[in-house]
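Asker: quick one, what's the 3D model for this:
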Amino acid sequence: MFRKIFIVPLLALLPVLLLSGCDSKMVVFDPKGPAAREILGLINWSLVFMALVVVVVFGLFGYIVWKYRATPENKDYVPPEEHGSTKLELIWTFIPILIVIALTIPTVSTIYKLEKVPAGYENKKPITINVTSADWKWIFSYPEQGIETVNYVNIPVGTPVKFKLTSAGTMQSFWVPQLGGQKYTMNKMETELYLTADEVGEYLGRNTNFNGKGYADMEFTVEAKNTKDFEKWVNEVKDTAPKLTEKKYYELLNPTHLGRETYVGTHLQWVDHSQMNSKTFTNPKLYEVHGVKGQIFKDEEPSTETSKDSTNTTDKSNGGEH
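Answerer: I've put the predicted structure just below:
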């Protein structure tokens, strides 16, 4: 009996232990910036605390099952009638409350820290990069440098970056696991996310919000460069990249997969998708699943004339009007 009790949970954990070897490094546990380290600290605290809870619960479970198991000696035992224990009920009521408090306080604290420039970088001026998600690509605008890139973004190491997030159409989720947490991009709205890279390198970002069959390949790269190399890249783009036109930008918004592209100028001079009066670019007629093209369905309201006609219709069978 005692063996059967512990075999089931061990078998449930076995796939996790085996599958953990499929990837030698989970990027969430390899932070390269202060925001990602804050999140990792919260994850580690939660894992340790929940593991402690699991150990205690399974320990009590095994102890109770073993102690009160049926044996030949107690097969005729009839327990006395009880009305419960106030002491025990208070214990198992307040313990979950304490667990929730222990997880809530560090979570709320971390959330507020992530909403501002990371500690230690307060005196360093952040650069601003506008992020626009479209089906199925990421568009990055540098208003201060006058540059726009597609599916990749370059940032200087050791400098806070203020990402201003919005969407040209459907809602997406912007996430760079090694630099910080995710935030949603929504049409006619704007969210902000501060990220900072401590090390030179290339970090993968992606969309984690399902919005159609193309979302799975909606990835981008963040290239963290030292300040000198970043300025060099900016100058090279201004000298060699083609100029972004309004026509070209609207072509970029079509639901397609693209590689890395670079332009001089930004689309902010024509459209700001975070504004309430901006147009929504969903292009449903270009979506196609199993040969069926997408379309927009509109609710047609009955016209005034139609309403009057229906009101004045004569019911001959009853000899009256309705």
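Asker: when you work out contacts or count neighbours from here on, use the C-alpha atoms and nothing else.
Answerer: Will do.
Asker: quick one: buried residues of the helix or strand containing residue 108?
Answerer: Counting by DSSP states H and E, the element that carries residue 108 is helix 86-114. Neighbour-count burial for helix 86-114, counted by 16 or more other Cα atoms under 10 Å, picks out 107, 110, 114.
Asker: distance from the chain centre to it, please.
Answerer: 25 Å (Cα atoms, centre = their mean, to the nearest Å).
Asker: that one - contacts with which helices or strands?
Answerer: Under the contact criterion of 3 or more Cα pairs under 8 Å, 6 or more residues apart in numbering; DSSP states H and E, helix 86-114 touches helix 34-67.
Asker: residue 195 contacts residue 176, correct?
Answerer: No - when contacts are counted by Cα atoms under 8 Å, residue 195 is not listed as touching residue 176 (9.0 Å).
Asker: in a strand, residue 82, correct?
Answerer: No - in this structure, residue 82 is coil, not part of a strand, as judged by DSSP: H, G, I helix; E, B strand; the rest coil.
Asker: what's the span of stretch 116-133, first residue to last?
Answerer: One end of stretch 116-133 sits 22 Å from the other (Cα to Cα, to the nearest Å).
Asker: with distance to residue 28 added, can I get the buried residues of helix 86-114 in TSV?
Answerer: Below are the buried residues of helix 86-114 laid out as TSV (distance: Cα to Cα, whole Å):
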residue	distance to residue 28
107	17
110	16
114	16
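Asker: follow-up on the earlier one: what's the first helix or strand after the helix holding residue 108?
Answerer: strand 127-134.
Asker: residue 195 and residue 176: which has the busier surroundings?
Answerer: Using other Cα atoms under 10 Å, the more surrounded residue of residue 195 and residue 176 is residue 195, with 27 against 22.
Asker: how about this one, so we can line them up?
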Amino acid sequence: MRMKWTFLAAILTMIALLAGCEPLMVLDPKGPQAETTANVIWISIATMAIVVIAVFALMAYVVFKYRASKQSEDYEPPHIEGNHIVESIIVGIPVIIIIFLSIVTVKSNYAVEATPKGYEDQKPLVVYASSSDWKWHFSYPEENIETVNYLYIPTDRALEFRLYSYGPITSFWIPQLGGQKYAMSDMVTTLHLAAEVPGEYMGRNANFSGKGFAENIFHVEAMPEADFDKWVADVKATAEPLTEEKFNELLEPGHLGQLTFSGTHLEFLPPPEGHHHGSSHSDEDEHDSDDAQGAHDEHSNH
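Answerer: All right, here's what the predicted structure looks like:
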């Protein structure tokens, strides 16, 4: 009896503690891509819960119905070769579950790789997000500004992040806006996101990249378009220009706070020219890339 009350008290304590926890960030989406991911997670949890409940219910039924105390002392179970109906059920149901989850997963993968639904006809805000040991550099080519370890974005606008790395492979991840995607040194990967709720969010490197990995995080703030435009104007008016010498200092291994510059490092150190994975670049984007490379070549010749 004492063990029973101890067990009950432990269960109630766990429930009380869990009730005070904040919701998991991946299950608290603030954008369409993150909502798609959260929906897939909930569908998977519900499917697994149905399987677990059904299995335990059948186990309890079998244990109770065929318990030894119910049978006579001379009872001998019948010899059964097999049951085609039972075998079809225990094989068929897992196959159906796998097919269902596969369809859901494939459809969601295509959805999160594309421009967010409802933003297809809108020009996205392009941000080059590059990582180094152990910091993040965000370049806004159209706005001609650059930040370190923090990211300001407008709400209700498509976002196109072009990811690459100046060091080991990293993984760009803002849990409440979408899934993670790798940033590598020899290619550019593209991640499409959108924020529909103003607020502050956490972003980080989700791929282990050395001793400074734990602090390889960045701050994200989503705001209305008018506030974003005002911030851009303030940066252009007050921030120091980013020089090649200064950027080379930033690439040195170590941790930094939040920094802001006018101009971007794309002017003198363009991104890799390798395969653009997941990109939906237009011809105009390719032309801009060629111009950036041409400027870099001219700078090198000088």
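Asker: re the thing from before, and the helix holding residue 108 of the first structure with helix 34-67, angle?
Answerer: If you take axes from the mean of the first three to the mean of the last three Cα atoms, to 10 degrees, helix 86-114 of the first structure sits at 160 degrees to helix 34-67.
Asker: read off where helix 86-114 of the first structure ends up in the second structure.
Answerer: Under TM-score structural alignment, the alignment places helix 86-114 of the first structure onto residues 84-112 of the second structure.
Asker: compared with the first structure, how much does the matching stretch deviate?
Answerer: Its aligned residues in the first structure lie a mean 1.1 Å from stretch 84-112 of the second structure after superposition (mean Cα distance after the TM-score superposition for the first structure).
Asker: tell me, how many neighbours does the equivalent of residue 241 of the second structure over in the first structure end up with?
Answerer: Alignment note (TM-score structural alignment): residue 241 of the second structure maps to residue 243 of the first structure. A total of 15 residues lie near residue 243 of the first structure under the criterion other Cα under 10 Å.
Asker: hmm, residue 243 of the first structure is touching residue 267, no?
Answerer: No - counting by Cα under 8 Å, residue 243 of the first structure does not reach residue 267; the two are 10.8 Å apart.
Asker: how near is residue 243 of the second structure to residue 263 of the second structure?
Answerer: Taking Cα to Cα, one finds residue 243 of the second structure at 8 Å from residue 263 of the second structure.
Asker: between the two, which is the more surrounded one?
Answerer: With neighbours defined as other Cα under 10 Å, residue 243 of the second structure and residue 263 compare such that residue 263 has more, 23 against 16.
Asker: gap between the aligned residue in the first structure for that one and residue 7 of the first structure?
Answerer: Per TM-score structural alignment, the equivalent position to residue 263 of the second structure in the first structure is residue 265. Distance of residue 265 of the first structure to residue 7 of the first structure, given as Cα to Cα: 63 Å.
Asker: next: residue 256 of the first structure.
Answerer: 50 Å.
Asker: and what of residue 210 of the first structure?
Answerer: Residue 210 of the first structure is 37 Å from residue 7 of the first structure, by Cα to Cα.
Asker: give me the more crowded residue out of these two.
Answerer: residue 210 (13 against 10).
Asker: secondary structure element for that one?
Answerer: Applying DSSP H and E, one finds residue 210 of the first structure in no helix or strand.
Asker: repeat for residue 204 of the first structure
Answerer: Counting by DSSP H and E, residue 204 of the first structure is found in strand 201-207.
Asker: which one in the second structure is aligned with residue 254 of the first structure?
Answerer: Counting by TM-score structural alignment, the partner of residue 254 of the first structure is residue 252.
Asker: so how far is residue 265 of the second structure from the nearest residue to that match once chain neighbours are set aside?
Answerer: Nearest residue to residue 252 of the second structure in three dimensions, chain neighbours excluded: residue 133, at 7.1 Å (Cα to Cα, 6 or more residues apart in numbering). Distance from residue 133 of the second structure to residue 265 of the second structure, counting by Cα to Cα: 17 Å.
Asker: also residue 55 of the second structure?
Answerer: 58 Å.
Asker: three-state assignment of residue 12 of the second structure?
Answerer: Here residue 12 of the second structure takes the helix state, with states given by three-state DSSP.
Asker: residue 147 of the second structure too?
Answerer: Residue 147 of the second structure is classified as strand under three-state DSSP.
Asker: please name the nearest non-neighbouring residue to the aligned partner of it in the first structure.
Answerer: Under the alignment (TM-score structural alignment), residue 147 of the second structure maps onto residue 149 of the first structure. Nearest-residue entry for residue 149 of the first structure: residue 262, 4.4 Å, with adjacent residues in sequence omitted and distances by Cα to Cα, 6+ apart.
Asker: quick check, that neighbour in a helix?
Answerer: No - looking at residue 262 of the first structure with three-state DSSP, it is strand, so not inside a helix.
Asker: neighbours around it, how many?
Answerer: Residue 262 of the first structure has 21 nearby residues by other Cα under 10 Å.
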